[in-house]
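Novice: would you be able to build a 3D model of this:
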Amino acid sequence: YAYTLEKRDTKEKVDSQVIIDMCVRCHSYAKTALQRRTPEDWTKLANMHSGVLPMWLYQLQDVLDWDETLAACLTELSKRFPLETPEWKQWVSSRPKAGEGKWVVAGYQAGKGAYGGEIELKKTGDAFYSYAGTVEFESGEKQPIGGKATLYGGYAWRASGTLAGKPIREVFHISMDGSTFTGVRFDDPHFELRGVETRTFAGSSPRILSVMPKALKAGTKDATVTVVGTGLSKEVSLGDGVNVKKVVSATPTKVVVTVDVADKAAAGYRAAKAGSAAGGNLFAVYSAVDYIKVVPSPAMSRTGGLGYAVKQLVQFDAMSFSKGADGAAGTGDDIEIGRVPAAWKVVELASSNEDHDVEFVGTIDANGLFTPGNEGPNPKRAMQENNMGDVWVTASWAGPGGGTLFARGYLLATIPLYVQRPVQ
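Specialist: Modelled structure (predicted):
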């Protein structure tokens, strides 16, 4: 349920009707599911709702037997989310600490692509850390990163810092063995501009975190490939049909090689290896780019910018794919190749007559960054409507083999989120 802490738009799936009736109709399921309480504490929480929100009984008027439904909900919550669990007891008994020293970074940021890097972690207090390092995008761009963090409960990393001089925040969670953090770092205040990231202690077991680029076309010659991980050696293997011609540079956390891909190399994912370090489905060979997708879709932006709320932007990517061995698009063997430099447009989606949403909802730049309009009534719109609406975001890309590929995604431009709750 970390998606609510990481501020990821998510369509929740809840498999308990009584929790839907009593909890989810007012707030996210994650807000409930992130809590751990004794049965007595869950009862107190329900009583708190009755005291602070006395009208909630009437808002839940479709619940005919209040006492019976509330009791069933409390029983379900106590069963699903107890204070003590075997996993928690195991964690408390071991409670590994985040090691000081070098950590390896691997991630992906929409609008920029994959990246790797290193940070140096220093302990400044019982649960406090400072860190500094550099991340390098697959384009070759390097950016300094650094900040200060608190490790709550020994596993929940919350940090404030800078990336390339701009403020960021971080939400990570540590693995059971204390060797890996997974989570996001996002721009402050634009949480929607983010890197989805893994950080692994450099002294942990050999492991490949990423391969950049993650796919090459059969017949490609003299391609530069970067392998990021821990315990790496210069003996790199990317599967049959991929010949490593030269080792450009090699460290235990990063190996850069030059490769040739055979004309008849089999399409598909293969295991990547660098000595004893390995990683599955991190690299693929493909035969052709067959289609592209607009990601994310559906997407949501929020108006703002007049001093009352920050605009919520959307960074789109045009992701290219190969159909895979079965020759059909959208099946399990399709190969995700990576982002392509598409041409972007916002196109009308006619949900009502003469709404002209595309003229008011916002603009998209050459890199796929959508910026919504200002909040509040717009005198230029019929009935002074707000700058809201739903539109198509389209991407077109002229591939090297000739022809142009098209894709579109759905975008809802909606109102600001004026009420920022503590979990946000």
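
Novice: switch to C-alpha atoms for all contacts and neighbour counts from now on
Specialist: OK.

Novice: does Arg339 touch Ser320 like I think?
Specialist: Yes: taking contacts as Cα atoms under 8 Å, Arg339 lies within contact range of Ser320: 5.9 Å.

Novice: how near is Asp15 to Arg36?
Specialist: 18 Å (Cα to Cα, to the nearest Å).

Novice: between the two, point out the one with more neighbours.
Specialist: Arg36 (17 against 8; other Cα atoms under 10 Å).

Novice: in this structure that one contacts Leu77, no?
Specialist: No: with contact defined as Cα under 8 Å, Arg36 does not count as touching Leu77 (9.0 Å).

Novice: so where does Val419 fall, helix or strand?
Specialist: Under the criterion DSSP states H and E, no helix or strand holds Val419.

Novice: number of nearby residues for it?
Specialist: 8.

Novice: for it, give its distance to Asp290.
Specialist: In terms of Cα to Cα, Val419 sits 44 Å off from Asp290.

Novice: and Pro206, by the same measure?
Specialist: Pro206 is 35 Å from Asp290, by Cα to Cα.

Novice: could you do Ala2 as well?
Specialist: 34 Å.

Novice: Gly203 is in what secondary structure piece?
Specialist: Per DSSP H and E, there is no helix or strand for Gly203.

Novice: for comparison, sequence B:
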Amino acid sequence: MKRKLRSGITASLLAVTACMALHSPQSLAARDAQTILKETCQGCHTPEADNALSRISHQRKTPEGWLMSIARMQTMHGLQISDDDRRTLVKYLADTQGLAPSETDGVRYALERRLNTVEKFDDQTSQMCGRCHSGARVALQRRPAQEWERLVNFHLGQWPSLEYQALSRDRDWFDLARKEMVPLLAKRYPLDNPAWKKWQASAPKAQAFVGDWNFSGHLPGKGELAGVMSVTADGDDTFKVSVKGQYADGSPFNGDGSAILYTGYEWRGNVTIDGVTMRQVFAAQGSAMQGRMFEAEHDERGLDFVAAKQGSSRLLAVQPGYLKAGTETEVTLIGSGLSGKPNFGKGVEVLEVVEQSPDRIKLKLKAAANAQPGLRSVMVGSLKGPTLSVYSTIAEVKVVPAFSVARIGDGGGSTPKVQGRFDAEAWGKGADGKLYRIGVFPAQWKVEPFDDRAREDEDVKFAGTMQADSGVFTPGDAGPNPERKMSTNNAGNLKVIAAVDDSGKSLTGEGQMIVTVQRWNNPPIP
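Specialist: Sure thing, here's the model as predicted:
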């Protein structure tokens, strides 16, 4: 047991160290990748034709995927490799054997650490693969059939108890994995894909990303923000980054850091914002960037991020993105190359242009009392962007995420607590009777027992505390609690309730949050 625990801690520390390396520019002292492959990897991976190496040359992965492969070599096979060499190798492999942008579509949530995402895969993939790790981890790599079969063999060889666990002991797991999953995965995620070859031929140079980027974002529990991210070259594919922005409430969002570009579009950065180190995981293509920024020590504390390079023409956001019929409000359009007259459709009048520049337009709007409810396309000249929601009444309130996991921590241990962070989304009903999203509204928050067992165990008392005005839940301390029945820990099963005021009428929405134990194994791709 001690050996197993020590191995788990070592793997976790390696994953954290590796993730830090992934977001940092490489050292000039590092050896070149071909030398590392020859002198470090060829001891186990045999040379093949065309300068290929067994196993390595028959896979394609994201930077995080290659990072995990090298970390596995370290923990399971005793590989000795310096941080600089590992960083160089990840860069080379991600650039030459990575994934095209289209191949990461739909599963980037795993790279962006959106750990409360409820995945949607077919039952077979979910049961055979997704019961131990995310389905996204499978979808973010490419192999030929032979390599997929070797991966199956590796799983059973490394974890022989796998066949006795839930969702495997009720079936011939190994036979199904070899005969059904291998052909399925080889067809769905093949090594050879025209999209990759096309991307390699057309990927932009790093110089294309140097300049100023206007950005918009949203942080659950805090609200909307906007600003400018300045990018300067600091090497072939490395950059210095400076961020200057602010939230809608006026609080600052400023900092500096560095970033590195993998595969021609995979942007990874470390930026210290007001004293807190945040990771940047973006897909950067052309004049657009999109992804997520999150705290290095608390990936649950993150914000959606979308940016447009100055000089391009793009409308990024309308803040706030809703307007009640019969009322006036001030909104700000965020983007780049904004010129011309803003238009919000029939029934919405521009009363005053408070401020206008190519980057932002601040307006005072009025919606007619009889303005038709629904989503309006926002136009600035000929430029079309996000929508504005016009509503008369709120039909429904939804808690986002609808299902969430928080984790106890601290309590004298080394693992921090993982918060639950929620938004209250208001939804309206259009003229066609269909629901449409209005936007995120201020709410009053509370938690209740999710079921009778949670009520009996007093989960609300022990599992943690919900901030009533922000939707941020902080779990209890880790470790046994002598005040609980059988001195169990502070886990719980809670109902998350948001109350939104609509002209004096309170509407509520509900979600579920599981408060559970620490996550000891925390790889770059969950």
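
Novice: any idea what Ala499 of structure 2 aligns with in structure 1?
Specialist: In structure 1, the residue paired with Ala499 of structure 2 is Ser396, using TM-score structural alignment.

Novice: its match in helix, strand or coil?
Specialist: strand (DSSP: H, G, I helix; E, B strand; the rest coil).

Novice: mind listing the helices for structure 1?
Specialist: 17-19, 29-33, 39-52, 56-59, 66-80, 86-94 (DSSP state H).

Novice: possible to save those as JSON lines with mean neighbour count?
Specialist: Listed next are the helices of structure 1 as JSON lines, based on neighbours: other Cα atoms under 10 Å:
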{"stretch": "helix 17-19", "mean neighbour count": "17"}
{"stretch": "helix 29-33", "mean neighbour count": "15"}
{"stretch": "helix 39-52", "mean neighbour count": "14"}
{"stretch": "helix 56-59", "mean neighbour count": "12"}
{"stretch": "helix 66-80", "mean neighbour count": "15"}
{"stretch": "helix 86-94", "mean neighbour count": "11"}
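
Novice: just send those helices back as CSV, with distance to Gly268 of structure 1 too.
Specialist: Putting those into CSV (distance: least, Cα to Cα, whole Å) gives the following:
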stretch, distance to Gly268 of structure 1
helix 17-19, 42
helix 29-33, 36
helix 39-52, 50
helix 56-59, 54
helix 66-80, 40
helix 86-94, 37
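
Novice: closest one to Trp392 of structure 1 among those?
Specialist: Closest of those to Trp392 of structure 1 is helix 29-33, at 29.4 Å (criterion: Cα to Cα).

Novice: how much does the closest one stray from structure 2?
Specialist: Once the two models are superposed, helix 29-33 of structure 1 sits on average 1.1 Å from its counterpart in structure 2 (mean Cα distance after the TM-score superposition for structure 1).

Novice: residues in structure 2 aligned with that helix?
Specialist: Counting by TM-score structural alignment, helix 29-33 of structure 1 corresponds to 135-139 in structure 2.

Novice: and the matching stretch, how far out from the chain middle?
Specialist: Relative to its chain's centre, stretch 135-139 of structure 2 lies at 14 Å (Cα atoms, centre = their mean, to the nearest Å).

Novice: and the residue in structure 2 that Ile364 of structure 1 lines up against, how many residues sit next to it?
Specialist: Counting by TM-score structural alignment, Ile364 of structure 1 corresponds to Met466 in structure 2. Counted by other Cα under 10 Å, the residues lying close to Met466 of structure 2 total 20.
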